[in-house]
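Trainee: sequence and computational prediction follow.
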Amino acid sequence: MFNLASLVRPNIRAMKPYSSARDEFQGEAQVMLDANENSLGSAGPDRFNRYPDPLQRAVKQELARLKGVRPEQIFLGNGSDEAIDLLVRLTCTPGQDSLLILPPTYGMYEVAANLNDVRVERLPLTPDFQLSPDIVAGVLASEAKLVWLCSPNNPTGNLLHAEYLEEILRGFRGLVVVDEAYADFAAAPSWTTRLSEFPNLVVLQTFSKAWGLAGLRLGMAFASPAIIGYLNKIKPPYNVSAATQQHALAALHDAPRFEALRQQLLTGRDWLAQRLPAVDIVEEVFPSDANFLLVRFRPDATAVYDYLVSRGIIVRNRTTQPGCAGTLRLTVGTPQENEELLQALREFPG
């Protein structure tokens, strides 16, 4: 049985959060002399001499409408990486607790564990990068405080089987974090649609991929109001800048542009997936629900990587990741970039 109070570290349950000036007064007034800001203005761009909304209320209102959730179910942070770190710190006592990852997967889960002196348990995915009954049983038997399930997975690109993920949600005693950084490129519904069913579910999303706003560093976590309340309790007071909030709002108000970008990337992914198998040095193109393709090359992926670098084309070498021997991860680019990549691979001097 999931019990959030017993999962959260006792010192965090007892701590009193920092109260910022903008927590104690919300809104506008003629004379604002409470936060030790520079009332004269700013040396750089205008309108940034005041602290931002610490809870990003305007952005959350728009997101709630778009995602079909309530604002109190949303946490916003400095990229998804902030939410990853805070979730580890919320639940795991350093030197005592563990978290569970299913490699190959996103590397920041392990970085956050190491940073916080938290032990890492590993249950490798199947050779085709999927969950299985044995893996589910291993997850359910674990005493870890949280399990990370990246779906669509990075670096493999595939969605994890929903029925197995649901078994984990129903039986795991800790937090189940489903990282949906690439979900906008997948045909399956988001797990945010099932938050009310699973009090232990946390869904991560980001503005860095389909929204095209990687430079803003804005990540999202969706969960129960109780979990979100704890994340707000332990985050830095002004963790999302005013500029980031303004640009995010502008993007949310321009949904047609988002959809056009998403469709173009899906078209590019399909174009590459259809043509890469005909390239002599390509051994396998793995199915993808993301904006990239994991591709196995022969005879030497690292030689292919070095060759592409010499051609001015940078991809990601994943050959050292568990289960990913001989692979490169190819991000879908512009139509011209995709053409250049394909032509360069055809001309590999092997």
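Mentor: Sure, I can see it. Numbers count the residues shown, from 1 in each chain.
Trainee: all contacts plus neighbour counts: C-alpha atoms, from now on.
Mentor: Noted.
Trainee: can you name the residues that contact the residue positioned nearest the centre of the chain?
Mentor: Nearest residue to the geometric centre of the chain (C-alpha atoms, centre = their mean): A181, 4.0 Å. Residues in contact with A181 (C-alpha atoms under 8 Å, 6 or more residues apart in numbering) are S151, P152, L204, Q205, T206, K209.
Trainee: switch to 10 Å and redo it
Mentor: 80, 150-154, 203-210, 219-220, 290 (C-alpha atoms under 10 Å, 6 or more residues apart in numbering).
Trainee: use this one as the comparison:
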Amino acid sequence: MEFNLEYLVRQNIKNLAPYSTARHEFSGEASVMLDANENAIGSPVTLDINNQHELLNRYPDPVQTRLKQRISAIKGLPVENIFTGNGSDEAIDVLIRIFCEPGFDNIITLPPTYGMYSVAAAINNVKVKEVPLNTDFQMDIQAIADAVDEYTKIIFICSPNNPSGNSINRQDIEVILNNFDGIVVVDEAYINYARQKTLSLQLADHPNLVVLQTLSKAWGLAALRLGLAFASREIIRLMNHVKYPYNINIATQELALQGLQHVDQVNAWIRDCIEQRSWLEEELNRLSYTQKVYPSDANFLLVKMTGANEIFKYLQQNGIIVRNRSNVRGCEDCLRITVGTAAENAVLISTLKAYKK
């Protein structure tokens, strides 16, 4: 099926004259900056990075050049294929605003899945069509095909999936990519923990593919709120036109640059997390009230338990917070448990062993 990006984009987005700053239009090093009505004198606080004091009176780089260059080096993708957002949620919202006409178009989600796809659609007055995953938390290809209509612009696929933790079958994703003439968003927030490789290296093969990633999980930078999107240059250009001009603040850019120097440390943490995930799975399976621990390619486990609501409250009473997913379709009687440190996991298991029904 032939992909036509021009057809998908909303007319008002095609006609949009994006906001442009003088710094968008200038390349090089400036010594005197009198373009943005900033306070030229200084700032009352500074950002201390590597023993250097960064003043905060100037606006940040609107296109995040240095940050994208570092991400490019790590991910093996050109800068032109990279979007940086205020968390992946900004990328989700921007994509819906580019491709979905409010009140007419729809997106498809595959519950149980990440809730922000539906929230962003609702905020933009875009209908959501839900096509549930099967009992193995895999896609029903025929059901998705049946749900697609002329107003379906985006299909969101979370892989590894949240809250189930499993990777979605790669061949099934490629079937969707090859047969759907809209945008396919594959959310890889947990890809660092998975056996599957990222789809971002296949952008050239799939012009309708957008891959989301984040620095909030394996990279340990959740407080910075930095999300990534990888797509064709044309889609990234549209996303940059629609985003707000200075969407990534200077503190996030500088701290992320610092964090991105520690690839070896992050890889060691990933290995530790996977080891702890295996230990936690074994221990949870030993509990008499555990019905099933679902296979996970993420940094969490979905656990089906007899009396999950009561166990959730019991853990809260003991100062342990997990996520109750019992009210989510397909996750009845399930808790989602993040893999913590060895000490945290030991406390969790000790507390659960002491639970009396």
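Mentor: Happy to help now that I have it. Keep in mind that this is a model prediction, so the values were computed, not measured.
Trainee: circling back: sort out for me which of the contacts of A181 of structure 1 are in strands.
Mentor: If you go by DSSP state E, the contacts of A181 of structure 1 have C150, V203, L204, Q205, T206, G219, M220 in strands.
Trainee: nearest to A113 of structure 1, of those?
Mentor: C150 (16.0 Å; C-alpha to C-alpha).
Trainee: what is the equivalent residue in structure 2 for that closest one?
Mentor: Mapped onto structure 2 by TM-score structural alignment, C150 of structure 1 lines up with C158.
Trainee: tally of neighbours for G115 of structure 2?
Mentor: Here the number of neighbours of G115 of structure 2 (other C-alpha atoms under 10 Å) works out to 12.
Trainee: what lines up with R57 of structure 1 in structure 2?
Mentor: So, by TM-score structural alignment, R57 of structure 1 is matched to T65.
Trainee: next one: L123 of structure 1
Mentor: Using TM-score structural alignment, L123 of structure 1 pairs with V131 in structure 2.
Trainee: tell me where structure 2 has strands.
Mentor: Per DSSP E, structure 2 carries strands over the ranges 46-49, 52-55, 82-86, 106-109, 127-130, 152-158, 183-187, 209-214, 226-230, 290-293, 300-305, 323-324, 334-338.
Trainee: what range in structure 1 does the shortest one sit on?
Mentor: Counterpart in structure 1 of strand 323-324 of structure 2, with TM-score structural alignment as the criterion, is residues 316-317.
Trainee: mean deviation, that stretch versus structure 2?
Mentor: In the superposition against structure 2, stretch 316-317 of structure 1 averages 0.3 Å from its aligned positions (mean C-alpha distance after the TM-score superposition for structure 1).
Trainee: check the offset of that stretch from the chain's centre.
Mentor: From the chain centre to the centre of stretch 316-317 of structure 1 is a distance of 19 Å (C-alpha atoms, centre = their mean, to the nearest Å).
Trainee: could you do stretch 154-165 of structure 1 as well?
Mentor: Worked out by C-alpha atoms, centre = their mean, stretch 154-165 of structure 1 lies 14 Å from the chain centre.
Trainee: what span of structure 1 is the longest helix along structure 2 aligned with?
Mentor: If you go by DSSP state H, structure 2 has its longest helix at helix 263-285. Mapped onto structure 1 using TM-score structural alignment, helix 263-285 of structure 2 spans residues 255-277.
Trainee: quick one: contacts of the matching stretch?
Mentor: 66, 184-186, 209-212, 251-252, 282-295, 330-335, 337-339, 341-342, 345-346.
Trainee: and these, which are buried?
Mentor: 184-186, 209-211, 251-252, 282-283, 285-295, 330-333, 338, 341, 345 (16 or more other C-alpha atoms under 10 Å).
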